Structure formats: structure tokens, C-alpha cells
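[1] mind looking at a prediction? Sequence and model below.
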Amino acid sequence: MVGIDKGMDRRSFLATAGAALTSTALHAAVRKTRAVTGPAKADHTLRIAPTRLEIAPGVVIDTIAYNGQVPGPLLRLREGVPVTIDVTNNSPVPEIVHWHGLAIDSLNDGAVEEGSPMIPVGATHRYQFTPNPTGTRWYHTHAMAMDNLAAGAYTGQAGFLIVEGKKQAGHEGHYDQEINLAVRHWEPSFVPMVDMLREQSANVPQTNGSDVGYKYATMNAHMLGAGEPLRVKKGQRVLMRLLNASATENVVLALPGHTFKIIAMDGNVVPNPKSVEVLSLAVAERVDAIVEMNSPGVWVLGSTLEKSRQMGLGIVVEYAGQKGAPVWKDPAPVEWDYSIFANPTKAADPDETFVLTFRDNGHKMDSKFDVWTINNRSWPDIDPLVVQKGKRYRMVFRNGSGDQHPMHLHRHTFEVTQIGKTQLSGLMKDVINVMPLQSVAVDFVANNPGDTLMHCHQQLHMDYGFMQLIKYAG
């Protein structure tokens, strides 16, 4: 069943919901979710509800979260083993959960554009699917926020989802400790673009309209220096799973005195594991990295931007037997390059190519924010891309703007085949960050029939038109 009446687009739905949470218009817009079927008891349960977090002494955040925690509960699933997850919505607005990176059906994927139902206030919805593929996936809200910065991805609704199987993603033998770290930004506010340009940022903003700025940042539930440090021992191999669960902010991270051996991206084994001192995570990207603990001391794992660390974006790493103030050392400047983790060979030719140009189309809808377009069309007034099952398709992302765009494809994994003039193959992802004025090509095989959403994962861009559906012919 579809969660929104066909006559009401997602943007209009959120405007109605925000204006009158208890109105008859809201309840007309949200249809009843499917009845809970299958086993009487679900394999996992999640409760979406208001939550109060103390991210540092005296710093309290009121947000919406899963089971009262940020990140939400770690879900470990088995590849190919069907699972049921009951989600109860005790938040004040209709909600939905997207199972990011899984090749599942459109109804359970968790996007209203594909036909997934919204979960009404007070209702429980059962998601049923067979997890695939293995690797570091995650789950998060896929609700619109528009100009409500207390909704959607601006809240704490995100959690790790690990799919385990016989071919677990690239963990290269043993590791002594596993650490999952999710980046979050808190207390968002509207900031004119001209003000953003005056400050160094991990993002490169446009010069008109408004952007979103933040007051605090955390790794998991605490700001840098608050909460418990990561405790390690000399000689350990630590598997770090790093997730950028921010609504709009790309981040660059380092751990002085150490390197990250990147073995998987977005949960998928990289063809060419490499050790780097600095790693970049666009919104929604994940990295699996092995860190050799061979530099005893007390260190800061955090943002390479001083202002971001002052906001809280970091965590202390403490070796056994070591004490003292945590140390930060600026790494040497370096440009992030996806291609070093890929094969340097040309990918297979596609059956068809879609060239997609992204631009900012200025202010509309009486909003502080700009509307985004794909080939001069903006959601929902944009025709779908039509594909045929079994064929290989290339999407050429041409960024005609001054913003970075982390492009996400639902329900499929794509192969990165060209960045600028550099051809590559073998690098499989579900999010790719397209830099300002850059062109990036990705290929996917149409092997999972059903409506499929493609969009920029920055909440602000997605809300204001930066989405397009892919439909299977026939």
C-alpha cells in the first residue's frame, strides 16, 4: 500500500503534516500501514520517539531517535536469512525507515516515492525482507524536513545495520576489536550562504539562498572529550566502521600517528585496499578500515577542521597505560581520490547511458532555500528514467553547481567507472560524492525490478527537488 495519496506529492504532504499534526488532512494523507503478518514476535523491534541526549556535561539535545539512543541499536543480520523488524512510531509526525544499501523490494525499502508506506503516529509497521548483500549498511529516516530543522535527518534517527555472510566484506583475517562510529551534527539553524562563504568548510556552498549550519557535532552520542574514550592496546588491529549520518555536512577525518587501511566502502570490498592518513566521508558514506595501533599515547580521532573539533566532532583514543591531554596534529593536506581504491582498467561498456546535469534553480515556493534540478527538471515534476531488466546502465553525473552532491541509488549497488577524465572499475558503492563542476560516471545492472529512487543525500537538496525515479519497463 502507498503511504501518500496519488494526488498529493511528498512536498505537499510534509507541509500539511507540519501545519496540523492532528488534522483530518494529515490522517487522510497517511494511509494505514500493512497489517503485521508472519511470526507473532518480530526478530527486531524499533521505537521512534522523542529522546533527550546529554552529548556533553550540561549540553542537552532534544531529538527523535530509535529506542532512546544515538546511534540506534546495532542490527546484525545474516545474508539470505529473512528478517522481520517491527517499527512503532511514537513520534509526533508520520515516519518511515529506509534500509540503506540493501537490495530489497520497493515496498520495504522505505521511500514513499517508491511506494513504501509512511508509519502513522502511534502505529506499528512490520518490515519484512531478505538481507543482501553483506557489509556495512545502515538504517535511517527517509522523511522530508523542508524548513523544519527538527525533522528528517536533522534528528537522531540513524543506526548501523551489518549484514554478515560467508563472504564478509574485506576484513582480511583477524582483528582484535570492532568499533562503530557515526558522525552527527546537532542544533541546526538557517545560515545565509554569504556567511557560509566567509568560513572554511568541508562543503563548498553556493553563493545565493540559505544553507544549514550547526552548533554541535558528535561521534556517536558524545562530543569530543565527553563520554568514554576508545580504549586500545599497542599492537591491536582495530576494525573501524565509520558512517557519516549527518543531514547535510561532509566530513574529513584523521587520527594523528596512525593510518586507515581502507578495505571496504559503503560495505563493499574495495579492489585495491590502501592506507591513508586522511579519509573523506560524504553524507551517507561508510568506510571500513583497519587501524594498526602502533603509536602509544592519547590521541584525537576527529575532523581535520579546527572549528569542527571545537563543535565536538571527534573522540579520544587512549592506549592502555597512557594518560594526559589528548593530542591533535594537523595532517598534510591531501585531496581525496576514490580511484586509488579501484582498478585502473576501463569498465565494461553500458547498454545505455543517461547524462544527468545538476543545477541550482534559484528560490521558489516562498522558501529560504534554492530548488535543485536534474536536466532542468525538479521533483516531483520530472520524468523517470526507464530501464529494462538485465541491462547495464551508465549514469553520468554532471555537477553544474558549486556544491558537493553525495548521490545515492536505492536498492542497487553501482560501479564507479569514471571520475573526471580518469577511467576506473571494480569500485562498488551506493553513494558517490560529486565535487563542484565535476563529472562522475557510475554503472548499475538493472537486476532488482521495482521503482527505484536516485537522489542527493543532503537532506536540504533532496527536500527541494533533487530526486528522480528509475522505473523498470514492462
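    Happy to help now that I have it. Numbering: from 1, shown residues only.

[2] C-alpha only now, for contacts and for neighbours.
    Noted.

[3] and the gap between the residue most central in space within the chain and Glu292?
    Residue closest to the average C-alpha location in the chain (CA atoms, centre = their mean): Ala284, at 1.9 Å. Separation of Ala284 from Glu292 (CA to CA, to the nearest Å): 25 Å.

[4] and the next element down the chain from the longest helix seen in the chain?
    Ranked by residue count, the top helix of the chain under DSSP state H comes out as helix 10-19. From helix 10-19 onward toward the C-terminus, using DSSP states H and E, the following helix or strand is helix 24-29.

[5] tell me the buried residues in that next one?
    Neighbour counts over helix 24-29 (16 or more other CA atoms under 10 Å) mark Leu26, Ala29 as buried.

[6] below is structure B, check it against A:
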Amino acid sequence: MWREKTVYIEVENRLEEKTALHVHGLSKPNVQDGMPEIEPTPFIHPGKSHLYQFVAWQSGSFFYHSSNPLQESNGLMGVLIVLPRQEIKIPNRDYVLLIQQWEIDQPALSSLESEVFKPKNLNRNPNFFTINGKSFPDTTPLDVRYGEKVRVRFINNANMSHTMHIHGHDFKIIEEDAFKRKGKYLDTINLPSGKRFDVDLVASNPGIWPVNGTKPFHKTNNGVSPGGMITRLRYI
């Protein structure tokens, strides 16, 4: 969506419990903020719907989630990107990397069972780590061509901070929490919980390069390596 446009989000509650929607980081009228436990926004009861309406006054990377922490920790969230009305240097490619963590019962550390599991509430002791809902080797590569300008939007929806590293490339911070920054060049960035960083890089070093968290356990699936918070910057 575009900056300064009116946003309409209709939420239909098909759960068996009440819920509400909060857009993290984007200012809006109090009644549209989506935190009914502590403000005048209405709850959405089972079988009911609610229309949120506000102006996206600011461009940048945001995310939305249920106001109920248990629902959010079970995955009831998503990403919202607001584009500027005009951008002089438009990147050739634009990628979102949503960082999450999950606590899922397994028979033992360093073993995996291929079944459908429900995450534990609040994921306080995570053993799986994902990028855009998938852990390596199922993550989607970031495909680029030599010479392209690439934007990567890091969004951390996990309980803990995560440090991300792009191998073989330096990048510059363009925005922090949707506010412009005069970025210095880095190859590693720390993402506290709830934080968003938009970075730009130039695809100037052909190959297949890891993009990964730096903490060893976060690069595994329940201790099985390689896995977890890894994807690839892949030249095509």
C-alpha cells in the first residue's frame, strides 16, 4: 500500500474466543489501535467482524498481530509494508525476512519428528527458529542478479533478540522502525524484539551466500544442524 492512503482492514473472527488486531509501529487513532484490554478499541467476538480504518501516514516496514499474546505466539500475525509515494532510487528487489521462534515438543534434543505440532504458549524455551515461517532447508532464497540494488527488511517478532549476518556483502541501514537513518555500512545487525530494520546492498559478489542468525542454536532445528534461521542470497 502507499503512504498517505486510507487503510481498510476487515477482520472476521473465526476463532472460538475473542480477539483484536494491532498494527505495530504505525500511529493511528486510539479507537483503531487494536488493544481492547487497555484502550477503547472493541473486541471482535467469535463469529463477528470489525473494520479498522486509518491513514498510513508513514512509509516503512510494520507488522500486525493479535492483541492476545497467546494467539500471537501461535502465529496470528503478519507483515504490512507501506511504500513511499515517490522514491528516487527504487531497489531492483525488495525482500522481507520475518524472524520468529517456536517451542515445539520433540522426543529429545537433536532429534526430529515429522508431524504437525502446536507451538507451546508464548514460546519461552524455543527450539525452532524460522524466517518467513520456515526453517532451513525449506527457507526461500533471496534471488538477485549482479549489479542490482537489493532491499532487505528485517522484522523481529520473536521474544528474544536475534543477530543476522549477510555473508559476502556489506549493507547500509536505510530505515529503523520506519524512520530514515543515515546508515553506516555493516555486515551484521542486531534485532531486538519488535524491531524493524530496512537495509540496502548492492549485489556485487556472485555466488550463493548464507544469510543467517549468528547464535549457534538458532541455526538448528531442535539441535539438528544445519537448520533454523538460515536462508541464502543466490545469484541467478
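    Great, that's in hand. In this text the structure is predicted, and so the values were computed from the model without any measurement.

[7] coming back round to it: so the residue nearest to the centre of the first structure sits against Ser246, correct?
    Yes. Taking contacts as CA atoms under 8 Å, Ala284 of the first structure lies within contact range of Ser246: 7.4 Å.

[8] would you map the helices across the second structure?
    Counting by DSSP H, the helices of the second structure are 69-73.

[9] top strand in it by residue count?
    Secondary structure of the second structure read by DSSP state E shows that its longest strand is strand 93-102.

[10] what's the mean deviation for that strand versus the first structure?
    Following the fit onto the first structure, the mean deviation recorded for strand 93-102 of the second structure is 0.8 Å by mean CA distance after the TM-score superposition for the first structure.

[11] if we go by neighbour counts, what in that strand is buried?
    Here strand 93-102 of the second structure shows Val96, Leu97, Leu98, Ile99, Gln100, Gln101, Trp102 as buried, counting by 16+ other CA under 10 Å.

[12] corresponding residue for the third one in the first structure?
    For Leu98 of the second structure, the aligned residue in the first structure is Ala182 (criterion: TM-score structural alignment).

[13] which residues touch its match?
    Ala182 of the first structure is in contact with Pro71, Met219, Asn220, Leu242, Leu243, Asn244, Ala245, counting by CA atoms under 8 Å, 6 or more residues apart in numbering.

[14] what lines up with Pro40 of the second structure in the first structure?
    Match for Pro40 of the second structure (TM-score structural alignment): Gly115.

[15] surely that match meets Leu107?
    Yes. Using CA under 8 Å, Gly115 of the first structure is in contact with Leu107, at 5.7 Å.

[16] which part of the second structure matches the longest helix of the first structure?
    So helix 10-19 of the first structure sits over no part of the second structure, by TM-score structural alignment.

[17] how distant is that helix from the center of its chain?
    Put simply, helix 10-19 of the first structure sits 23 Å off its chain's centre (CA atoms, centre = their mean, to the nearest Å).

[18] just name whatever secondary elements it is in contact with.
    If you count contacts as 3 or more CA pairs under 8 Å, 6 or more residues apart in numbering; DSSP states H and E, helix 10-19 of the first structure packs onto helix 24-29.

[19] how does it look with 10 Å?
    Contact here means 3 or more CA pairs under 10 Å, 6 or more residues apart in numbering; DSSP states H and E; on that basis helix 10-19 of the first structure packs against helix 24-29, helix 459-463.

[20] flag every buried residue along that helix.
    Arg10, Arg11, Phe13, Leu14, Ala15, Thr16, Ala17, Gly18.

[21] hmm, the fifth one is touching Met144, no?
    Yes. Under the criterion of CA atoms under 10 Å, Ala15 of the first structure lies in contact with Met144, with a separation of 9.4 Å.

[22] doesn't Arg394 make contact with Val445 of the first structure?
    Yes. Val445 of the first structure lies in contact with Arg394 (CA under 10 Å); the separation is 9.0 Å.

[23] returning to what we had before: and the helices and strands packed on helix 10-19 of the first structure: which comes nearest Ile262 of the first structure?
    Nearest to Ile262 of the first structure, of all these, is helix 459-463, at 26.8 Å by CA to CA.

[24] against the second structure, where does the closest one fall?
    Going by TM-score structural alignment: helix 459-463 of the first structure matches no residues.

[25] so what does that helix touch, helix or strand wise?
    helix 10-19, strand 210-219, strand 370-374, strand 452-456.
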